[in-house]
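# based on what follows, work out the 3D shape:
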Amino acid sequence: MAVCEVCGNDYARGFEVRTAGEVHVFDCVECAAHLLAPTCENCECRILGHGLEADGRYFCCAHCARIRGVTELADNTRMAAGPALHAR
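Model prediction:
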């Protein structure tokens, strides 16, 4: 069994994540994200998607980066074929 290093749960289906030369053991993706996912410098959410980085500073979106004075970042503006996601 694998003991999660975040919550201590001893779970038969635990898993390992190898990153930056280290091995981490978790019982669920939520615990893995809690420990490994970067946090947005502005809103403090966990960045589970692509996110943005500038000089070692992490942001979930360009809006949060602008609030913190980082103006050179932009969200991905390429649209997939078809109607806009928010158009209704």
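
# every contact and neighbour count from this point should use C-alpha atoms.
Will do.

# which residues are contacting stretch 23-32?
2-7, 9-11, 13-18 (CA atoms under 8 Å, 6 or more residues apart in numbering).

# out of those residues, the closest to residue 67 would be?
residue 6 (31.4 Å; CA to CA).

# setting the sequence-adjacent residues aside, check what's closest to that closest one.
residue 31 (5.9 Å; CA to CA, 6 or more residues apart in numbering).

# this one as well, want them side by side:
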Amino acid sequence: MPRCDVCGNDYDKAFQLIQADGTRGTYDSFECAIHAVAPTCEHCGCRIVGHGAEHDGRFFCCAHCATHAGVEGIEDRV
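Just a heads-up that it's a prediction; the model follows:
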């Protein structure tokens, strides 16, 4: 059976995630895939699951965190 790259679980329903650059990973859950490939918010450190915010090559989970990190002119809602 395929083994998860993150937790090592041997699971018959594991799946592969192939990124645009060709990097592959095998995971037994979306949780493990998120821990492996989701970007991290530069301000609070949480994994960004969703659109988040990006400014000048820096990633944030929300406008609040981006503002606290010094980014100006970004809002969650307008």
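
# superposed, what's their TM-score?
Once superposed, chain against chain, the TM-score is 0.91 (TM-score structural alignment, normalised by the length of structure 2); 77 aligned residues with a CA RMSD of 1.2 Å.

# hang on, the earlier thing: give the helix, strand or coil label for the residue nearest to residue 6 of structure 1.
helix (DSSP: H, G, I helix; E, B strand; the rest coil).

# how about the strands in structure 2?
15-18, 24-27, 53-55, 58-60 (DSSP state E).

# so which of these comes closest to residue 39 of structure 2?
Closest among the strands of structure 2, using CA to CA: strand 58-60, at 7.2 Å.

# can you tell me what sits against that closest one?
Residues contacting strand 58-60 of structure 2 (CA under 8 Å, 6+ apart): 39-43, 48, 52-54, 66.

# same list (the residues you listed) but as TSV, adding distance to residue 60 of structure 2 and neighbour count.
Shown next, in TSV, are the contacts of strand 58-60 of structure 2 (distance: CA to CA, whole Å; neighbours: other CA atoms under 10 Å):
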residue	distance to residue 60 of structure 2	neighbour count
39	9	18
40	7	18
41	4	20
42	6	15
43	7	18
48	7	19
52	6	18
53	5	19
54	6	16
66	6	25
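
# and of those residues, the nearest to residue 78 of structure 2?
Looking across those and measuring by CA to CA, the closest to residue 78 of structure 2 is residue 53, at 14.3 Å.

# kind regards, and thank you for your time.
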